[in-house]
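Enquirer: Show me how the following folds:
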Amino acid sequence: MTDSARDLDLVVFGATGFVGKLLAAYLAEHAPAGVRIALAGRSRARLEDARAALPAAAAGWPLIEADASDPASMAELARGTRVVVTTVGPYARYGMPLVEACAAAGTHYADLTGEVLFVRNAIDRVDDVARGTGARIVHACGYDSIPSDLSAFLLADQARADGAGGLRDVQLVATLRGGFSGGTIDSMRAQIEALKEDPSRRRVVSDPYALSPDRAAEPETRQPRDAGMPERSSDGRWTAAFVMASFNTRIVRRSNALQDWAYGREFSYGEAMGAGSGPRGAVTAAIVTAGLVGAVSAMSFGPTRGLLDRVLPAPGTGPSEEVREKGWFRMDVEATTESGRRYTAVAAGKGDPGYAATAVMLGESALALVLDGDRLPDRAGSLTPATAFGDVLVERLRAAGHTYEVTAV
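Expert: I've put the predicted structure just below:
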């Protein structure tokens, strides 16, 4: 559990932010005694306030002043701990100095990013370094993209165990109840700004294999559209565009490639948002899709973006405790293998998916890095949840009350 060469086992960076506070509270309630945890952020006064609001187990946690914009500060932070978990975003704006510091120091790292451009940049800049130092750099350890990534992992594992061949066609349909935070919206703004600054980055964002470790080895290309018009299935159910599909799908495809395409060389993976059945489902699908397209368009245009900024949540804010407690998520996944066998998977949990449920996912990811090193897959470098944690995280999340199930049809 401990490493005498490091003062700490785990540092929560961004502990004064909205999600950082939720994560710190989860760790205070669920981390085993003896795990050496500290809270880090720019303001000691705010850190003291955040710690005072946590359960009693956190009363003695050290506080570390650290600034994401200062590489020296990030290097010192990384050298003092075995694991860093960070909620400080937008990651493209603030995240790279910490990723580089952790890779150089051999310090394991987990984040909540949903930003394709940031992950691609991190892969290019730190993957080789982290492989050399043994650091596990694990992106997307929240609602985006753990349920998606672990569902595909479990489906492929079950098909392999049954001798059913690789996965061929896999479609996830997400349903959920939850709110939005200012941090999520700020990340969307940051990616839109990056595309406006350098239009060539659109090629990366639009590439279905944008995060592949070997783009030339990927098949050309059976991948479904990330977003499109509402669609109706044969049983009358409607689906709409899913806001996280353009990120989750690339994480899942990277997982396949990092495992030498163990899910299948013909693996095709897509995601959509469930909208219900019948006329009401059709209307809901149209509203959801139009709203998503309209929001992105409005953020891309100066005058309308200014209007949105007046009404959307500000960074550091999020849904109320009542909204978080009433939230839930469910991912239903249908898969067909190369041999024609069919499987379904379900990933589900209670709590607002982006906040209450995400605190569980990120907290258990951090604890897996601290406590389960000898059981984790023997990999280092820039990883995904499935390739970094595999069955270990599935077991942890099931024990925490989340559902991960696979059934042969």
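Enquirer: going forward, measure contacts and count neighbours with C-alpha atoms only.
Expert: Fine.
Enquirer: Okay, helices next: where are they in the stretch 51-200 of the chain?
Expert: For the stretch 51-200 of the chain, helices defined by DSSP state H, counting those that start in this stretch occupy the ranges 71-79, 91-94, 96-105, 116-133, 146-161, 182-197.
Enquirer: Adding mean neighbour count, write these out as CSV.
Expert: Output for those, formatted as CSV (neighbours: other CA atoms under 10 Å):
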stretch, mean neighbour count
helix 71-79, 19
helix 91-94, 19
helix 96-105, 24
helix 116-133, 19
helix 146-161, 23
helix 182-197, 17
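Enquirer: Can you tell me which of these is nearest to residue 374?
Expert: Across those, residue 374 has its closest neighbour in helix 116-133 (16.4 Å, CA to CA).
Enquirer: ok, residue 332 - contacts?
Expert: Residue 332 is in contact with 172-174, 344-347, counting by CA atoms under 8 Å, 6 or more residues apart in numbering.
Enquirer: roughly how far apart are residue 212 and residue 89?
Expert: 23 Å (CA to CA, to the nearest Å).
Enquirer: tell me what the strand or helix carrying residue 346 is packed against?
Expert: Here residue 346 sits within strand 342-350, counting by DSSP states H and E. Packing partners of strand 342-350 (3 or more CA pairs under 8 Å, 6 or more residues apart in numbering; DSSP states H and E): helix 146-161, strand 328-337, helix 356-371, strand 403-408.
Enquirer: Tell me which helix or strand comes right after the third one.
Expert: Beyond helix 356-371 in the direction of the C-terminus, DSSP H and E gives the next helix or strand as strand 381-383.
Enquirer: re earlier: of all the helices and strands packed on strand 342-350, which lies closest to residue 106?
Expert: Once the helices and strands packed on strand 342-350 are compared by CA to CA, helix 356-371 is nearest, at 12.4 Å.
Enquirer: How about residues contacting the closest one?
Expert: Contacts of helix 356-371 (CA under 8 Å, 6+ apart): 1, 9-10, 19, 22-23, 26-27, 31, 82-85, 108, 110-112, 141-143, 146, 324-325, 328, 349-352, 389, 392-393, 396-397, 400.
Enquirer: and what of stretch 395-408?
Expert: Under CA under 8 Å, 6+ apart, the answer for stretch 395-408 is 151, 154-155, 158, 341-350, 360-361, 364, 394.
Enquirer: returning to that earlier point: by how many degrees do the strand holding residue 346 and helix 356-371 diverge?
Expert: Relative orientation of strand 342-350 versus helix 356-371 (axes from the mean of the first three to the mean of the last three CA atoms, to 10 degrees): 100 degrees.
Enquirer: Buried ones in strand 342-350, by neighbour count?
Expert: Within strand 342-350, the residues that qualify as buried are 342-350, counting by 16 or more other CA atoms under 10 Å.
Enquirer: Tell me which stretches of the stretch 201-350 of the chain form strands.
Expert: Ranges of strands in the stretch 201-350 of the chain, per DSSP state E, counting those that start in this stretch, are 231-232, 237-240, 268-277, 328-337, 342-350.
Enquirer: here's the other one to compare against:
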Amino acid sequence: MSARAEGAATRGAAARGAAARGAGPVAREHDLVVFGATGFVGRLLAAYLAGHAPAGTRIALAGRSRERLEAVRAGLPGSARDWPVLVADAADEASLAGLAASTTAVVTTVGPYLRYGLPLARACAEAGTHYADLTGEVLFVRRLADEVHQTALASGARVVTACGYDSVPSDLAVLVLHERAERDGAGHLLDTTLLARMKGGFSGGTIDSARAQLEAVGSDHSLAKVLRDPYALSPDRASEPDLGPERDPRSVFVERDTGQWVGPFVMADFNSRIVRRSNALQGHPYGRRFRYRELSSYGTGFAGRRRATLATGVLGLAMAGMADPRTRPLVDRLAPKPGEGPSEQVRESGWFRMQVRTTTTSGRRYQATVAAQGDPGYAATAVMLGEAALALALDGDRLPPAAGVLTPATAIGDRLVERLREQDFTIAVEE
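Expert: Predicted coordinates:
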């Protein structure tokens, strides 16, 4: 399928009937399967669902080891201790096909997705089963769009990537900005900037995902061009605007509207491409001149400059260390291992606050805020991923009419906004 046809077919999915409207299969054994429930984020997600899924929701835990799955289940509260466990392996296509056919939706935490994610996503697309993950990997999403999108369109499956801190806050912030501007008759969005502030930790899984992409580029240098392309995930690349010299900055500077010292945001390269994909999949409702970037904010004055310079330098050294095969073993020794992550104290004390400002074609200016308590990559991500999965499993016709390889904004949209507000997330827009 061509890039232009990918976007057009997604927008035409409503005509495909009940499956494309999100009704999903009616005779499945489970509503939702958690694949990778024994991993660090998988355990957090299972615990969240045990406490927040509506009574009667049919949830199963899946992974490679029955013994480890049963141990996770034994630590859950209440009726969750009776959830079924399903043995399936990311490398065993037959077991994944059976898993996908048994449920309305699958949510997976098994990464790096570039290594392990494609077979499950393909099985879900073939079975008409909705799928959610928390990838932050550009190369995986590009491959998924190329290889699975058309199959998911045909079956009515919503294959939804980036349902955690990467990239729900970014994607939903721009969605609600667009909706407010549209209601006000303010025109399309033009230059749009996200300023991120956060407190949290890193897990071995996050580091491993970054490593997987760098290793892929090392074995296929053409992939570096994909990673550099600001519209790498667009289904309609030829129609995208020129970002201009100030997009996706790599150094620190004073942001003129706020006077804050800012620098590159660690997930900007991924989040920005998801937001741009959302715009293109919907036929560019944000506007054909919509330009988007993400920055980390560090405060004003000398202290802000020092924090910005230090954080940006550390980020650059870490990425350079992982990219160079000579220094990668040193980074591997220092970084958390897969399955490891921040302590409960760190997770509970964390927070994030994203402020996204835009100017519209009529000259009006708006700001969206998305914020929550809890470590953004883990405690808050368990909420975002859990609510996205429950929406796919349970909300049916309340979701936007779409199918294919989608983003949180295009697959779940306002329903996810509602669900997260119910969990005390701030998602607000002001002029």
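Enquirer: Wait, residue 68 of the first structure touches residue 94, no?
Expert: Yes. Contact criterion CA atoms under 8 Å: residue 68 of the first structure and residue 94 qualify, at 5.8 Å.
Enquirer: Common neighbours of those two, please.
Expert: residue 88.
Enquirer: could the helices of the stretch 51-200 of the first structure be laid out in JSON lines, adding distance to residue 55 of the first structure?
Expert: What follows is those, written out as JSON lines (distance: least, CA to CA, whole Å):
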{"stretch": "helix 71-79", "distance to residue 55 of the first structure": "24"}
{"stretch": "helix 91-94", "distance to residue 55 of the first structure": "28"}
{"stretch": "helix 96-105", "distance to residue 55 of the first structure": "28"}
{"stretch": "helix 116-133", "distance to residue 55 of the first structure": "33"}
{"stretch": "helix 146-161", "distance to residue 55 of the first structure": "26"}
{"stretch": "helix 182-197", "distance to residue 55 of the first structure": "24"}
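Enquirer: Quick one: residues contacting the equivalent of residue 174 of the first structure over in the second structure.
Expert: Under the alignment by TM-score structural alignment, residue 174 of the first structure pairs with residue 196 in the second structure. By CA under 8 Å, 6+ apart, residue 196 of the second structure lies in contact with 265, 294-297, 352-355.
Enquirer: For residue 223 of the second structure, which non-adjacent residue is closest in space?
Expert: Excluding its sequence neighbours, the residue lying closest to residue 223 of the second structure (CA to CA, 6 or more residues apart in numbering) is residue 217, at 5.3 Å.
Enquirer: Surely residue 95 of the first structure is in contact with residue 67?
Expert: No. Using CA under 8 Å as the test, residue 95 of the first structure is too far from residue 67 to be in contact (10.7 Å).
Enquirer: quick revisit: show me what the residue nearest to residue 223 of the second structure lines up with in the first structure.
Expert: Under TM-score structural alignment, residue 217 of the second structure pairs with residue 195 in the first structure.
Enquirer: Check residue 412 of the second structure too.
Expert: So residue 412 of the second structure corresponds to residue 389, using TM-score structural alignment.
Enquirer: How many residues are close by residue 247 of the first structure?
Expert: 23 (other CA atoms under 10 Å).
Enquirer: Contact partners for it?
Expert: If you count contacts by CA under 8 Å, 6+ apart, then residue 247 of the first structure has 114-116, 144-145 around it.
Enquirer: between those residues, which is nearest residue 383 of the first structure?
Expert: Each of the contacts of residue 247 of the first structure was scored against residue 383 of the first structure by CA to CA, and residue 145 proved nearest at 12.2 Å.
Enquirer: For the stretch 201-350 of the second structure, which segments count as helices?
Expert: 204-219, 223-228, 268-281, 301-323, 328-334, 344-349.
Enquirer: Can you lay out the ones you listed as a markdown table showing distance to residue 124 of the second structure?
Expert: Shown next, in a markdown table, are the helices of the stretch 201-350 of the second structure (distance: least, CA to CA, whole Å):
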| stretch | distance to residue 124 of the second structure |
| --- | --- |
| helix 204-219 | 22 |
| helix 223-228 | 26 |
| helix 268-281 | 20 |
| helix 301-323 | 33 |
| helix 328-334 | 33 |
| helix 344-349 | 31 |
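Enquirer: what's the most buried one of these?
Expert: With neighbours taken as mean count of other CA atoms under 10 Å, those reach their highest mean count in helix 268-281, at a mean of 25.
Enquirer: mean per-residue distance, that one to the first structure?
Expert: Here helix 268-281 of the second structure, set against the first structure after superposition, deviates by a mean of 0.3 Å using mean CA distance after the TM-score superposition for the first structure.
Enquirer: Which part of the first structure matches that helix?
Expert: By TM-score structural alignment, helix 268-281 of the second structure lines up with residues 245-258 in the first structure.
Enquirer: what do you get for stretch 82-98 of the second structure?
Expert: Going by TM-score structural alignment, stretch 82-98 of the second structure lines up with residues 60-76 of the first structure.
Enquirer: List the contacts of residue 300 of the first structure.
Expert: Going by CA under 8 Å, 6+ apart, the list of residues near residue 300 of the first structure reads 192-193.
Enquirer: ugh, wrong one, residue 354 of the second structure
Expert: 169-170, 194-197, 369-371.
Enquirer: Not counting its neighbours along the chain, what's nearest whatever residue of the first structure lines up with it?
Expert: Counting by TM-score structural alignment, residue 354 of the second structure lines up with residue 331 in the first structure. Once flanking residues are discounted, residue 331 of the first structure sits nearest to residue 174: 4.6 Å by CA to CA, 6+ apart.
Enquirer: Against residue 299 of the first structure, how distant is residue 306 of the first structure?
Expert: 8 Å.
Enquirer: try residue 274 of the first structure
Expert: Taking CA to CA, one finds residue 274 of the first structure at 25 Å from residue 299 of the first structure.
Enquirer: residue at max distance from the center of the first structure?
Expert: residue 279 (33.2 Å; CA atoms, centre = their mean).
Enquirer: In the second structure, what residue corresponds to that one?
Expert: Aligned partner of residue 279 of the first structure by TM-score structural alignment: residue 302.
Enquirer: and the gap between that match and residue 261 of the second structure?
Expert: 9 Å.
Enquirer: Leaving out sequence neighbours, find the closest residue to residue 247 of the second structure.
Expert: Closest to residue 247 of the second structure by CA to CA, 6+ apart is residue 293, at 6.0 Å.
Enquirer: just residue 116 of the second structure next, same as before
Expert: residue 90 is the one closest to residue 116 of the second structure (CA to CA, 6+ apart), at 5.9 Å.
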